[in-house]
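Student: Quick one, structure for this:
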Amino acid sequence: MRLLFLLLLMTSSPRVSSSFVKPDSPEMKGVVSSIILSSLEQAVIFLEKDYTNTEVNDMVSLRILQVELKAVQKIWIKDPLFRILNQKVEKLIEKLDKFIGKSINKLKLLQPTYVQAFHPLLKPGFWQLPCQWIRTNTSMIYDEIHHEDAKVLDVRDNCIVELLASRINEDWSCSCSHSCETLVTKLGASNYYLSYQLRYFLFSKMLECSGDLFQRNKHYMDLFCANMMKMNQDAELNGYTFPDHGLFMTNSE
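Tutor: This is a model prediction of the structure:
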């Protein structure tokens, strides 16, 4: 998803006219955008060849990718310089849609209960991009972090299933048990536990949950975003070494 993030940044940044090709010039943006799109096309081709190994989490990420591509498309359609690239984006969106449909049908046969539980996240139209970019608040970065507990990772999906199930039953407050609230609001979490916490509150925002816990949705999302950004900056300083590079890509979705 970091590749799409770069595309969105380039399409939203101001242009500077010059007789020379500058990094932020339309010409250079076109070159870089073409490289990014080619990488995404190759990634989709790889997934198509290996679709039997895809999981529900992969489908959720690809749905987000679709939304980001459509956001790029809406910007590029107004610019004649990006007409050819925009055609590539349209084809990529269509290819993704077919692949996601094929993969979900396969998962329904292999993991019917799991797919049913996460069905809202897989539906077209569930995901929405934020209206504007925000800066992280460095004052919210933890002074001390705690390594994740394997037991926590084993039960994290249960909390999301609980959240989704309550919303399916038209409970606008959205249920959150005491144990889940403890998990998703724990301070000092790191690595994949931290990204899970952010996703939980992101899901609740998309579901328009209104319970007491979710009244502080923005606070928790700002808190977790600030610490995830710090982790990404540390990974960059360390040269994206293992296992930092995998976590970096997860945090950049």
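Student: only C-alpha atoms for contact and neighbour calcs from this point on.
Tutor: Will do.
Student: all helices in the stretch 101-250 of the chain, in order from the N-terminus.
Tutor: Per DSSP state H, counting those that start in this stretch, the stretch 101-250 of the chain carries helices over the ranges 112-117, 119-122, 150-168, 178-185, 191-206, 217-237, 244-251.
Student: buried set for the first one?
Tutor: It stands for helix 112-117. V115, A117 (16 or more other C-alpha atoms under 10 Å).
Student: I'd like the structure of this one too, to check against the first:
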Amino acid sequence: MRLLLLLVSLSLFTSCTTHEEEIVVRNTIEAIGKAVGLLKSQYKEFNVDGLLGYTILSEQIEGTLERLDAKKNPYTSILLRGLNIILKESFINATYYTKRRTPLYFAVFEELLSDEFWTLPTSWLQTTPELVYPELSDESSYFDEKSSDECFSLLLGTSGKTKETCLVTPFCLRRITQEKCTDYALSHQLLYLMIGKMKHCQDDLIVKEFDHYANIFCANMMKVNLDIEQSGYPVGRQDLFMENILLCGLCGYSDFYKLEWMNKIISWQNPIFGCFGNIESNDNFENPYNGDALRKRVKRMERRFLDGCLSHKTSVAIASLGGFLYFSTYE
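Tutor: Prediction:
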């Protein structure tokens, strides 16, 4: 009932907005509100990767609230505060069931679901087209989900091999600095660096070379997104498209926040359930019998529920939209 009242209030708010910033705020809050409603009603169905997007979204809402408060925008602030309260309450319920369903995977990545783990950019830059790889490597698929999970867990100290945190092994170093990767291998290279930075790791790769590699990776992730746009946003590439916006946006690359891309993402949202889906036959899904994943691609673990709703795709969608919302307050 409380969520319904907030959405009704939002509909009243939308009728009197005219400026581009207000349009961004209006449209993203409406889409986010539907996604929060999904989490509230389907809290038993999300996996760890799906909940990650809601964790980041909560931080983006709080960051937006700080900016809105400074601009004396109380009405929108009330809407966002209400949504964030519902989000946090629903998140607690979802976490309980996710932990029960996949306890080992949850234990490895639990820290990523913490309110205090993720930080938002406070300054902005643009990608550099000159850094785009002239050609791609045949080895770009070697940094798959299994190896990326292992490298992530070594940073977090949850690999099971050692409790030491921020461990950058020669294997992981080779995978992260490997040139000419694309698609999920490329985005996971950036995610590795981001986890190390959020974890405050002191390895030279994180401290001294983060900006260097982030510039390269996001330039190439922009090229991937432009190619996806040019090809008409194929269903099987939408998840990657939104993941690139989410990650590079969190690194402060503002040119990923194109208004037409925001509107395109919102158009993919299920208007009834508030989720994002459209199943491809080669997607990976959690095994319902043991909670593990069929790892055939380097895409993050996916879980299907409701009428074609996808947990990971919904996660990257709502967190990318949260990025648009947060960035709009800087314009």
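Student: what's the TM-score for these two chains?
Tutor: Once superposed, chain against chain, the TM-score is 0.81 (TM-score structural alignment, normalised by the length of structure 1); 226 aligned residues with a C-alpha RMSD of 2.3 Å.
Student: thinking again about what came up before, quick one, which of the helices of the stretch 101-250 of structure 1 gets closest to V60 of structure 1.
Tutor: Proximity to V60 of structure 1 (C-alpha to C-alpha) singles out helix 119-122 among those, at 5.8 Å.
Student: and that closest one, how far from structure 2 on average?
Tutor: With mean C-alpha distance after the TM-score superposition for structure 1, helix 119-122 of structure 1 departs from structure 2 by a mean of 1.6 Å once superposed.
Student: Where in structure 2 does that helix align, residue-wise?
Tutor: Matched against structure 2 by TM-score structural alignment, helix 119-122 of structure 1 falls on residues 110-113.
Student: And the matching stretch, what's buried?
Tutor: Going by neighbour count (16+ other C-alpha under 10 Å), the buried part of stretch 110-113 of structure 2 is E110, L112, L113.
Student: now what about that stretch, what contacts it?
Tutor: Stretch 110-113 of structure 2 is contacted by residues L51, L52, T55, F117, W118, L156 when judged by C-alpha atoms under 8 Å, 6 or more residues apart in numbering.
Student: So the fourth one sits against M198, correct?
Tutor: So that's F117 of structure 2. Yes: using C-alpha atoms under 8 Å, F117 of structure 2 is in contact with M198, at 6.2 Å.
Student: coming back round to it: any chance of the contacts of stretch 110-113 of structure 2 in JSON lines, with neighbour count too?
Tutor: Formatted as JSON lines, the contacts of stretch 110-113 of structure 2 follow (neighbours: other C-alpha atoms under 10 Å):
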{"residue": "L51", "neighbour count": "24"}
{"residue": "L52", "neighbour count": "21"}
{"residue": "T55", "neighbour count": "22"}
{"residue": "F117", "neighbour count": "16"}
{"residue": "W118", "neighbour count": "19"}
{"residue": "L156", "neighbour count": "23"}
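Student: measure L110 of structure 1 to G125 of structure 1 for me?
Tutor: Counting by C-alpha to C-alpha, to the nearest Å, the gap from L110 of structure 1 to G125 of structure 1 is 25 Å.
Student: swap that for Q66 of structure 1, please
Tutor: In this view, Q66 of structure 1 and G125 of structure 1 are 10 Å apart by C-alpha to C-alpha.
Student: Neighbour count for those two, which is higher?
Tutor: Q66 (21 against 12; other C-alpha atoms under 10 Å).
Student: which residue numbers in structure 2 go with the helix or strand harbouring the more buried one?
Tutor: Using DSSP states H and E, Q66 of structure 1 sits within helix 56-76. Aligned by TM-score structural alignment, helix 56-76 of structure 1 falls on residues 48-68 of structure 2.
Student: The matching stretch vs structure 1 - mean distance after superposition?
Tutor: Counting by mean C-alpha distance after the TM-score superposition for structure 1, stretch 48-68 of structure 2 comes out at 1.2 Å.
Student: can you list contacts of that stretch?
Tutor: The contact list for stretch 48-68 of structure 2, computed with C-alpha under 8 Å, 6+ apart, reads 74, 76-77, 80-81, 84, 87-88, 91, 94-95, 98, 105-106, 109, 112-115, 118-120, 300-302, 311-319, 322-323, 325-326, 329-330.
Student: do the same with stretch 146-165 of structure 1
Tutor: Outside stretch 146-165 of structure 1, the residues that touch it by C-alpha under 8 Å, 6+ apart are 117-118, 120, 174-176, 180, 183, 188-193, 196, 200, 204.
Student: can you pull the buried residues of it?
Tutor: R156, D157, C159, I160, V161, E162, L163, L164, A165.
Student: next one: it to chain centre, how far?
Tutor: Remark: stretch 146-165 of structure 1 is offset 18 Å from the chain centroid, using C-alpha atoms, centre = their mean, to the nearest Å.
Student: The contacts of stretch 110-113 of structure 2 into JSON lines, with extra columns for distance to L259 of structure 2?
Tutor: Converted to JSON lines, the contacts of stretch 110-113 of structure 2 look like this (distance: C-alpha to C-alpha, whole Å):
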{"residue": "L51", "distance to L259 of structure 2": "25"}
{"residue": "L52", "distance to L259 of structure 2": "24"}
{"residue": "T55", "distance to L259 of structure 2": "24"}
{"residue": "F117", "distance to L259 of structure 2": "28"}
{"residue": "W118", "distance to L259 of structure 2": "24"}
{"residue": "L156", "distance to L259 of structure 2": "35"}
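Student: gap between F117 of structure 2 and L205 of structure 2?
Tutor: Separation of F117 of structure 2 from L205 of structure 2 (C-alpha to C-alpha): 19 Å.
Student: no, scratch that, I was asking about S123 of structure 2
Tutor: From S123 of structure 2 across to L205 of structure 2, the span is 22 Å (C-alpha to C-alpha).
Student: Give me the buried positions along the helix holding Q66 of structure 1.
Tutor: Quick answer for helix 56-76 of structure 1 (16+ other C-alpha under 10 Å): 56, 59-60, 62-69, 71-73, 76.
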